Structures are given as structure tokens and as C-alpha cells.
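Colleague: generate coordinates for the sequence data below:
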Amino acid sequence: MNSSASAPVAGGAPVAATPSREPSAAYLAWRAREQRRRHYILATRIALLGVLLLLWEILAKSHVVNPMLTSYPSALWPTFLELLDGGNLLGHTWATFKATLIGFMLSMLIGTGVAAGLWWSSFAHKVLDPFLVVANAMPKIAFVPIFYIWLGSEYSVYGMAVAIAVFVTIMVMYDGFQSIDPNKIKLARTLGATRAQVLRLVVLPGSVPTLIAALKMNIGLALVGVIVGEFQSASQGLGFLIVNGSQVFKLNVVMTSIVVLGVLSGVMYLAIARIESALSKRYR
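Modeller: Here you go, the predicted model:
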């Protein structure tokens, strides 16, 4: 049998049978196809964004839609520069990002900790489960005035971020803990592992895919909570800029803030994607 022949793996990518030799022609062709595919996906994304911006510009300029209500891309750049120069745009963006990051981290830590406690004690889960479901179903915007009174204008934003994200985290992480293969847990207990060791060495590492899913959900939910809090009580942040701009009918400021908010969301998503890649390589 020729040792230089390539063999397919589960993902369909042929690999060289002997690492020390040159990659096979089939492997190099597969890598070239994958690279072209990635470039095609990126180009399609850019083209789609360009088409949407162009349609927005054309529809507003031709008054198919009212430019007073929607603004248009070519008007946002001067507004962006104006806000950047004298409107403290970086300060508002940093305030929103900081609050989102704090709310995100708190909700992940609290949610994972509570989920681990519910996994540890089935009695606690049976008692608290209906309360968690009701708390998650409640409209969190109702808590804004309460958080404002309890925490003040600054910390109420953090409270909203945690309130919106934490209950989803608890339920998602608990379901992930419960889905661990019971045979692995039995094997660990047979080998003498304590319940804490089972949690640390079996349940938590086995729940990495669930953790990644929770991270992806939570970063968006925390940002939603921060913006809702800034709408109601903050004196800084992108949510404050949006509300302030709408009150004085400066739609350019509103739309520019929304675009910056979209860019911020994209940056945070890319950061989560990097974390996902690192965790997948370690625990695959």
C-alpha cells in the first residue's frame, strides 16, 4: 500500500498519511477550494452590505422613503465626524461597551454558578424551576424604575443587563449539565470521584458547547439590557444618544448611533467567535 496516499477524515478533508512528507495533491486542492469558499463568503457579505446601503441611499434621496425619518448613509459620515470631534462619541461608546461587558460577565458567572447548584441538588431545582421560568418570562423593562431607585442611574444599567441575560443562562447551562452522558458520570463515580470532582472534571468540560452557545446569546442579551437601561435612566452611552437625538428630532444622530451600535455588536461577536475557536481546539 502506498504510504503517501491521502485518507479522508470525518469533515471530508483529505490529509497526508505521513506528516513528515509533502501534502498530497488532493489535500492541497481541498485547501485551495476551502480558501476560495471563504473568500467568496466574505465577498458576498461585503456585497450584500453594499447593496443595502446603496438601496438606503437611493430610496432616501429619491424620497421613496422620507429622509427626515430615515436619514441616509452619505449624511451619517459628517454626523459621525461631528460626534467624534465634539459629541464625545468615544465616551458614549465606551460607556455602553463597559456596561455590556460587566453585565455579560456577571450574568455568565451568576448563571453558571446557579445552574451548577441546581445540578448539584435536584431538590433545589424542583423548588426553584417554576420561579425561574416565571422570572424569565416577565418583561424586564418593568424593572427599570426599581433598579433606578435601588442602584442609581449608573448601576441600574448593569442591573438591567444582568436581569435580561441571567435567567436564560441558568436554564441553558442547566440543560447542558443535564445532557452529559450519564455513563461518563457513573464511570467517574466508580473510580472514586466525589460529586465536586465529577462537576469539575466531567460536567463542566463536557458542557463547553453549551457554554459557547450561552456566550453567544448572552453578549446580545446583555447589550439589549444595557440599551434599555440607557433609554430610561442613563446620562451617557449609545442608548442615551439615541433617545436624546430622537427627542430633538436629530435623526442623523439617531441613525449614526445605531450604526455604531451595530459595529460594536459585530466586534463583540468576533471576540466571542475567537473564544469559541480557542475552546473548541482545547476541548474537541
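Colleague: drop to CA atoms for contacts and neighbour counts, all remaining ones
Modeller: OK.
Colleague: which parts of the stretch 51-200 of the chain are helices?
Modeller: Counting by DSSP state H, counting those that start in this stretch, the stretch 51-200 of the chain has helices at residues 67-70, 73-86, 89-120, 122-137, 144-178, 182-190, 195-198.
Colleague: of these, flag the one that's most buried.
Modeller: helix 144-178 (a mean of 22; mean count of other C-alpha atoms under 10 Å).
Colleague: I'd like the distance from that helix to the chain centre, please.
Modeller: Distance of helix 144-178 from the chain centroid (C-alpha atoms, centre = their mean, to the nearest Å) equals 15 Å.
Colleague: what's the angle between it and helix 89-120?
Modeller: For helix 144-178 against helix 89-120, the angle between stretch directions is 50 degrees (axes from the mean of the first three to the mean of the last three C-alpha atoms, to 10 degrees).
Colleague: measure D181 to K61 for me?
Modeller: Distance from D181 to K61, counting by C-alpha to C-alpha, to the nearest Å: 59 Å.
Colleague: okay, the two: which has more neighbours?
Modeller: Looking at D181 and K61 with other C-alpha atoms under 10 Å, you find the greater number of neighbours at K61, namely 15 against 12.
Colleague: isn't that one right up against P67?
Modeller: Yes. Using C-alpha atoms under 8 Å, K61 is in contact with P67, at 7.0 Å.
Colleague: count the neighbours of N244 for me.
Modeller: Here the neighbour count serves as a burial measure; for N244 (other C-alpha under 10 Å) it reads 17.
Colleague: any chance of the helices of the stretch 51-200 of the chain in CSV, plus distance to L241?
Modeller: Rendered in CSV, the data for these read as follows (distance: least, C-alpha to C-alpha, whole Å):
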stretch, distance to L241
helix 67-70, 16
helix 73-86, 10
helix 89-120, 8
helix 122-137, 28
helix 144-178, 15
helix 182-190, 51
helix 195-198, 47
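Colleague: one more to line up against the first:
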Amino acid sequence: MTKEHELYIKKVKIGKYKVTFFRIFILIFFIVLWEVAANYKWIDPFLTSSPSRMINSLISIYESGQLFNHIWVTCYETILGFTLGTILGTLVAIILWSCPFIAKVLDPYLVVLNALPKVALSPIIIFWVGNGITAIIVIALLISIVTTIISVYTGFKEVDIEKLLLMKTFQANKLQILRYLIIPYSIPILISALKINVGLSWVGVIMGEFLVAREGLGFLIVYGGQVSQLDMVMMSIIILSIIAFIMYKLVFLIEKKYVKNS
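Modeller: The predicted model follows:
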């Protein structure tokens, strides 16, 4: 390794450390400023809460023995909705790719479903599947599946036409083309769909919990607003943000591993 190369690597590492430092600094500065502003009444702590008040609310719910149950319920609903949305959306995209006629017939319906606010279907879903966890999972599924279908199917159609013609020249069937060309070529698209679905699944679950849940972080947000405990609301939002970030990071690690191995 040359000296210039070593200096370049060192410079890159220093740059990463700087980014990490300033990220942490901004977060700590914001938390301290928030606490000071609430203590000195620069802002109304009843309306905006404060870090110390949220910690007290967290301790109170933890001591009641309900904190981890609420977190687990929301995580379970989100992971299940996320998984089902990704798998079913990918399977439908494969069917559309393998049957161009069906794809042409369903194209306008997919456009309409993608534009339709899925939350508007929530009352109908509740009547169909009942008032419970199933309704929440179905709402999360509906919000993510259409986006998955469109993004993955679009990725399938962007495969290099020359490679596709080459495989057809060697008389490869559709299953072989899918296995050896379409899927490997579309892995970045699939990972992008996973990233999108992380956010969409959380939106679906929280909206579902707003409507029908009796437990979960979405329920805590609604309940806190109803009883004017905004500390509980803000605490639940912070917990949601942390868990969503962790879930996104897991997808990022999958992407990083793929890029490293490709």
C-alpha cells in the first residue's frame, strides 16, 4: 500500500468520525436545549413536553409492567405486515412479469390502488376482518403491497434486453430466466422495496392502532392525547422513531452485505 493510499484511507476515516461526531453533537444539543427551554418556560412543557418528563412517563409505564407489551405488539404487527407486503408484492410482480397480458389488464387498477389513500379503506377492513390485530396487519399490508408490486415489477422490466435475448437464444424457459437473470439483476430493486416498506409498514400499523387497538404504541399515542398526557405521546413517538431506525438499519446491513458480495 502506497503512502498516498494510506493518507487517503486515513482521510476517509477522519471524515466518517466527523460525521458521527456532529450527528451525536446535534442530537445531544437538541435534547439539552429542549430541556432548558422547558425548565425556563421558553416553551410550554405541557404542550411540548421535555426529555425529563418523557423519562418519568417511561418509568411510570415500565413500572406498570405494560411498556414491553406495547412495544412487542407494535413490533409484531409491523414485522408481519412488512414481511407479508414484501413477499406477496414480489410474488404478484413475478406473475405480472411472466404474463404480460395480465400486466396490461391490471395496469390501470394498480395505478388507481397506488393513488388511493389506503386509510380510507380502514372502516371496511374492520368490518371484514374484525376489530383487532388482524385488521391492523391487513391495513399495513395494503399500504405496502401495491408499492412493492409496482417498484419490483418496474425493476423486472428494466433488465438488460441484450442479456434477456441471449438467454432466449439459448432456449432458456421463463423459470430459468427468472432464476438466473431477473432475480439477481433485481436484487437492488428488492432492497429498495424493503427500505420503502419499512416506513409504509409503520404508517399502516400506527394508523390501524389509532382506529382499533387496545394495546401498542399507537394506542398509547391516542390514549395519551385523550387524557391530555402529552408526555406519554411524545415518549411513544420517540420509541417509535428508535425502533423504526433500528429496522431500517437492518435493511441497510442487508444491502451492505449484498454490495460487498456482488
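Colleague: of the helices of the stretch 51-200 of the first structure, which is nearest R38 of the first structure?
Modeller: Ranking the helices of the stretch 51-200 of the first structure by their distance to R38 of the first structure (criterion: C-alpha to C-alpha) puts helix 73-86 first, at 27.8 Å.
Colleague: find me the equivalent region of the closest one in the second structure.
Modeller: Mapped onto the second structure using TM-score structural alignment, helix 73-86 of the first structure covers residues 51-64.
Colleague: not counting sequence-adjacent ones, nearest residue to L118 of the first structure?
Modeller: H125 (4.8 Å; C-alpha to C-alpha, 6 or more residues apart in numbering).
Colleague: picking that back up, what does the match of helix 73-86 of the first structure contact?
Modeller: Outside of stretch 51-64 of the second structure, the residues within contact range by C-alpha atoms under 8 Å, 6 or more residues apart in numbering are I31, W34, E35, L67, F68, D231, M232, M234, M235.
Colleague: hmm, try it at 6 Å
Modeller: Outside stretch 51-64 of the second structure, the residues that touch it by C-alpha atoms under 6 Å, 6 or more residues apart in numbering are E35, L67, D231, M232, M235.
Colleague: repeat that for stretch 194-211 of the first structure.
Modeller: Where contact means C-alpha under 6 Å, 6+ apart, the residues beyond stretch 194-211 of the first structure that reach it are G176, F177.
Colleague: so that stretch corresponds to what in the second structure?
Modeller: Under TM-score structural alignment, the match for stretch 194-211 of the first structure is residues 173-190.
Colleague: in that stretch, what's buried?
Modeller: Of the residues in stretch 173-190 of the second structure, those with enough neighbours to count as buried (16 or more other C-alpha atoms under 10 Å) are I177, L178, L181, I182, I183, Y185, S186, I187, P188, I189, L190.
Colleague: would CSV of those residues with secondary structure and distance to I143 of the second structure be doable?
Modeller: Formatted as CSV, the entries for these read as follows, by DSSP: H, G, I helix; E, B strand; the rest coil; distance: C-alpha to C-alpha, whole Å:
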residue, secondary structure, distance to I143 of the second structure
I177, helix, 30
L178, helix, 26
L181, helix, 29
I182, helix, 25
I183, helix, 24
Y185, helix, 26
S186, helix, 22
I187, helix, 22
P188, helix, 21
I189, helix, 18
L190, helix, 17
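Colleague: out of the residues you listed, who's nearest G208 of the second structure?
Modeller: Minimum separation from G208 of the second structure among those (C-alpha to C-alpha) is found for L190, which lies at 25.7 Å.
Colleague: tell me which element the most centrally placed residue in the second structure is part of?
Modeller: For the second structure, V198 is the residue whose C-alpha lies nearest the centre (C-alpha atoms, centre = their mean; 1.3 Å). Under the criterion DSSP states H and E, the helix or strand holding V198 of the second structure is helix 183-212.
Colleague: what stretch of the first structure lies opposite the helix or strand following that helix in the alignment?
Modeller: For helix 183-212 of the second structure, the following helix or strand on the C-terminal side (DSSP H and E) is helix 217-226. With TM-score structural alignment applied, helix 217-226 of the second structure matches the range 238-247 in the first structure.
Colleague: tell me how far S192 of the second structure lies from G199 of the second structure.
Modeller: Going from S192 of the second structure to G199 of the second structure by C-alpha to C-alpha gives 12 Å.
Colleague: number of nearby residues for the alignment partner in the second structure of V263 of the first structure?
Modeller: Applying TM-score structural alignment, one finds that V263 of the first structure aligns to I242 in the second structure. By the other C-alpha under 10 Å criterion, the neighbourhood of I242 of the second structure contains 12 residues.
Colleague: for I242 of the second structure, pull up the helix or strand it's in.
Modeller: I242 of the second structure is part of helix 230-261, with elements assigned from DSSP H and E.
Colleague: what angle do that helix and helix 217-226 make?
Modeller: What separates the directions of helix 230-261 of the second structure and helix 217-226 is an angle of 150 degrees, with the same axes, to 10 degrees.
Colleague: identify each buried residue in helix 230-261 of the second structure, please.
Modeller: When neighbours are counted by 16+ other C-alpha under 10 Å, the buried residues of helix 230-261 of the second structure are found to be 230-237, 240, 244, 247-248, 251-252, 255.
Colleague: quick one: distance of it to the chain centre.
Modeller: Centroid separation for helix 230-261 of the second structure versus its chain: 8 Å, with C-alpha atoms, centre = their mean.
Colleague: and what of stretch 163-171 of the second structure?
Modeller: 37 Å.
Colleague: ok, now stretch 174-188 of the first structure?
Modeller: Once both centres are worked out by C-alpha atoms, centre = their mean, stretch 174-188 of the first structure turns out to sit 26 Å from its chain's centre.
Colleague: what about that stretch, start to end distance?
Modeller: Distance between the boundary residues of stretch 174-188 of the first structure (C-alpha to C-alpha) amounts to 20 Å.
Colleague: same check on stretch 212-223 of the second structure?
Modeller: Using C-alpha to C-alpha, the end-to-end distance of stretch 212-223 of the second structure comes to 12 Å.
Colleague: what's the burial count for the counterpart of A142 of the first structure in the second structure?
Modeller: With TM-score structural alignment as the criterion, A142 of the first structure lines up with A120 in the second structure. Close neighbours of A120 of the second structure, defined as other C-alpha under 10 Å, add up to 9.
Colleague: residues contacting I164 of the first structure?
Modeller: Applying C-alpha under 6 Å, 6+ apart, one finds that I164 of the first structure lies in contact with G225.
Colleague: what's the mean deviation for the helix holding V198 of the second structure versus the first structure?
Modeller: Following the fit onto the first structure, the mean deviation recorded for helix 183-212 of the second structure is 0.6 Å by mean C-alpha distance after the TM-score superposition for the first structure.
Colleague: I'm done for today, thanks for sticking with me.
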